[in-house]
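Provided below are the primary sequence and the corresponding predicted coordinates.
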Amino acid sequence: MKAIILLASLFFACTQRSTDPVMLTNPNASGNDYTFLSIGDSYTIGESVDASDRWSVQLAGLLRKQGVDIADPDIIAKTGWTTAELQEAIQQSGNQKKYDFVSLLIGVNNQYRGQSQDRYRAEFRKLVQTAINFAGGKAGRVLVLSIPDWGVSPFAAGRDRPKIATEIDAFNAIAEDECRKMAIAYVDITPLSRQAAGDASQFASDGLHYSGKQMRQWAETALPVARTLLTN
């Protein structure tokens, strides 16, 4: 029972430990043609995986292999954050930098905590505007990823998986709709996460978060969209 509680706190933590950094910066970013900011929650910070396995770090590496000289990302993300907590953390970070490219992946904790879809829509909209501001006002340099489905994880055994899937689909529909309204690129990685069901290699050692192998697929799916945004 204690192990289950611990796993839940890793993914769905409600508070931030004071010793954890709000923002992770890449000190070598000035040597690249493009800078990159990635914001979100556990899926962005890469809970229970190596830093090199984070999906946005893998995306940057794939872009460089295709000749797009982009730095590894600065990251503002933490396990357990909702949309409101991410927005608050961004403000606390004091980050005033402008970036050539910004990614956003957020919402799983809104769903898990049973927050309303209306609240998610309003707070997600504000976060997208924040991402646009980080991108120097360029909506065409912002990329949003859909929320993966944690209901297929080993941790979710015994839970109402169809209900989790339905709720995540509803939150993703809101995100996609808001992105459409604001001319923001939206990449749907949720089907990839669902294909991971039953494959232990697709999950991190905690049985809840996704492994670098799964996040590689997210990066590969986002790659052509990100390349187009940066080179057009």
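Alright, I've got the coordinates. Numbers count the residues shown, from 1 in each chain.

From now on I want contacts and neighbour counts done on CA atoms only, so please keep to that.
Noted.

Now do the helices in the chain.
2-12, 42-45, 55-65, 83-93, 108-112, 117-134, 161-181, 190-195, 212-231 (DSSP state H).

roughly how far is the third one from the heart of the chain?
Same thing as helix 55-65. In terms of CA atoms, centre = their mean, to the nearest Å, the centre of helix 55-65 is set 14 Å apart from its chain centre.

which helices and strands sit right next to that helix?
Applying 3 or more CA pairs under 8 Å, 6 or more residues apart in numbering; DSSP states H and E, one finds that helix 55-65 contacts helix 42-45, helix 212-231.

and what of the fourth one?
Under the contact definition 3+ CA pairs under 8 Å, 6+ apart, helix 83-93 sits against strand 74-77, helix 117-134.

Which residues does the longest one contact?
Right, the one you point to is helix 117-134. For helix 117-134, the external contacting residues (CA atoms under 8 Å, 6 or more residues apart in numbering) are 83-84, 87, 96-99, 102-104, 107, 110, 138-139, 141-142, 170-171, 174-175, 178-179.

for the most centrally placed residue in the chain, what are its contacts?
Nearest to the mean C-alpha position of the chain, counting by CA atoms, centre = their mean, stands residue 105 at 2.9 Å. Shown in contact with residue 105 (CA under 8 Å, 6+ apart): 39-41, 43-44, 144-147.

Equivalent analysis for residue 205, please.
Per CA under 8 Å, 6+ apart, neighbours of residue 205: 48, 211.

Give me the distance between it and residue 153.
Distance of residue 205 to residue 153, computed by CA to CA, to the nearest Å: 11 Å.

swap in residue 213?
14 Å.

and what of residue 222?
Residue 222 is 22 Å from residue 153, by CA to CA.

now residue 204
Distance from residue 204 to residue 153, by CA to CA: 10 Å.

Neighbour count: the two, which is higher?
Counted by other CA atoms under 10 Å, residue 204 and residue 153 do not tie: residue 153 has more neighbours, with 24 against 20.

this is the comparison structure:
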Amino acid sequence: MKKLGLIVILLIVVFSCRVNDDQQITIPKSYKILALGDSYTIGQSVCETCRFPEQLKDSLITKISRQDTISLKVIAQTGWTTTNLKSAINNENLSNDNDIVTLLIGVNNQFQSKPFSLYEEEFPELVTTATTLANGNQNNIIVVSIPDYAYTPFGQGFGLSETTTEEINMYNAFAENYCAINNITFINITDITRNGLINTNLVASDGLHPSELAYTMFVERILPVAIEKIR
């Protein structure tokens, strides 16, 4: 009986040690961010690490465990409309397991005087595609509002600043309303860019696009919701 009792005690000790060891083992996680857009996403006229998707990735890295990693893929190009972005996505072999997908698109539809109806048709299609790419979960999507280039030296020199603002308001209102109806996260950063004439540090060296500082301010608004999504 004494031997049996000793065996039972030993088994309990071994099992307890194994449980404790298992509790200490953590499997590293790999998070994936996909950024879709145009010049505002690619970061025209700023360094590669200065654009908002890179700043968002770097900020998120500070909020996760040391052993976890975050990768970023950017599908964006200066001048792209919603149509261009749709085509580019179709030509890419993108995975559907992204933890966060950002979407910022529409300024070139406005700048190139495309029919607004085109945006009304293609923006929802892009959101649907983004949902597929985000593990089929629309909660993983972050739509970012269109900056207002009327408040830049280029926008002022273009001579249609009031019309530009009105039209960008129309585009953003449609996107925000669509996101509200469909429970999709919409982050408004347009007001930041409307300080570009007062604070010239918000405008890149080309006199048109957001600067690194402006993108930092974008990320300050995006980061809290991004943290919740990867959790």
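Perfect, thanks for sending it. Since the model is a prediction, treat every value here as computed from it, not as a measurement.

related to what we said a few turns ago, and the helices and strands packed on helix 55-65 of structure 1: which comes nearest residue 12 of structure 1?
Nearest of the helices and strands packed on helix 55-65 of structure 1 to residue 12 of structure 1, taken as CA to CA: helix 42-45 at 8.7 Å.

Show where stretch 50-58 of structure 2 falls in structure 1, residue numbers please.
Counting by TM-score structural alignment, stretch 50-58 of structure 2 lines up with residues 53-61 of structure 1.

May I ask you to name the longest helix in structure 2?
Longest helix in structure 2, counting by DSSP H: helix 2-24.

Might you calculate how far that one sits from the centre of the chain?
With CA atoms, centre = their mean as the basis, helix 2-24 of structure 2 stands 49 Å off its chain's centre.

Let me know how buried residue 16 of structure 2 is, in neighbour terms.
12.

who's in contact with stretch 210-218 of structure 1?
Here stretch 210-218 of structure 1 makes contact (CA under 8 Å, 6+ apart) with 43, 48-50, 53-55, 58-59, 189, 192-193, 196, 201-205.

brain fart, stretch 219-231 of structure 2
Residues contacting stretch 219-231 of structure 2 (CA under 8 Å, 6+ apart): 31, 52, 55-56, 59-60, 63, 99-100, 139-140, 142, 187, 189.

swap the cut-off to 10 Å and go again
31-33, 51-57, 59-61, 63-64, 99-102, 139-144, 185-189, 213-214, 216 (CA atoms under 10 Å, 6 or more residues apart in numbering).

my read: residue 70 of structure 1 touches residue 102, true?
No: counting by CA atoms under 10 Å, residue 102 is not a contact partner of residue 70 of structure 1; they are 11.6 Å apart.

So if I had to pick from the two, which one is more boxed in?
When residue 70 of structure 1 and residue 102 are compared for neighbours, residue 102 comes out ahead with 30 against 23, by other CA under 10 Å.

residues in contact with the more buried one?
Residue 102 of structure 1 neighbours (CA under 10 Å, 6+ apart): 35-39, 56, 73-75, 128, 130-135, 138-144, 226.

same thing but at 8 Å, please
36-39, 131-132, 134-135, 141-143.

among those, who's most crowded?
Neighbour-wise, these (other CA under 10 Å) top out at residue 142, 30 neighbours.

residues in contact with that one?
Going by CA under 8 Å, 6+ apart, residue 142 of structure 1 touches 101-104, 131-132, 135, 184-185, 229.

Compare those residues with structure 2 and list the overlap.
Among these, the ones still in contact in structure 2 (both residues aligned by TM-score structural alignment, their matches' CA atoms under 8 Å) are 101-104, 131-132, 135, 184-185.

most neighbours, which of the contacts of residue 105 of structure 1?
residue 41 leads those on contacts (other CA under 10 Å) with 28 neighbours.

What is the aligned counterpart of that residue in structure 2?
Using TM-score structural alignment, residue 41 of structure 1 sits opposite residue 38 in structure 2.

picking that back up, deepest in the core, which of the helices and strands packed on helix 55-65 of structure 1 is it.
Among the helices and strands packed on helix 55-65 of structure 1, the stretch with the highest mean neighbour count (mean count of other CA atoms under 10 Å) is helix 42-45, at a mean of 24.

Show me what that helix is packed against.
By 3+ CA pairs under 8 Å, 6+ apart, helix 42-45 of structure 1 packs against helix 55-65, strand 74-77.

For residue 162 of structure 1, which of those is the nearest?
Comparing the helices and strands packed on helix 42-45 of structure 1 under CA to CA, the one sitting nearest is helix 55-65, at 26.0 Å.

compared with structure 2, how much does the closest one deviate?
Averaged over the aligned pairs, helix 55-65 of structure 1 sits 1.2 Å from structure 2 after superposition, using mean CA distance after the TM-score superposition for structure 1.

orientation of that helix relative to helix 212-231 in degrees?
In terms of direction (axes from the mean of the first three to the mean of the last three CA atoms, to 10 degrees), helix 55-65 of structure 1 departs from helix 212-231 by 50 degrees.

No more questions from me, cheers.
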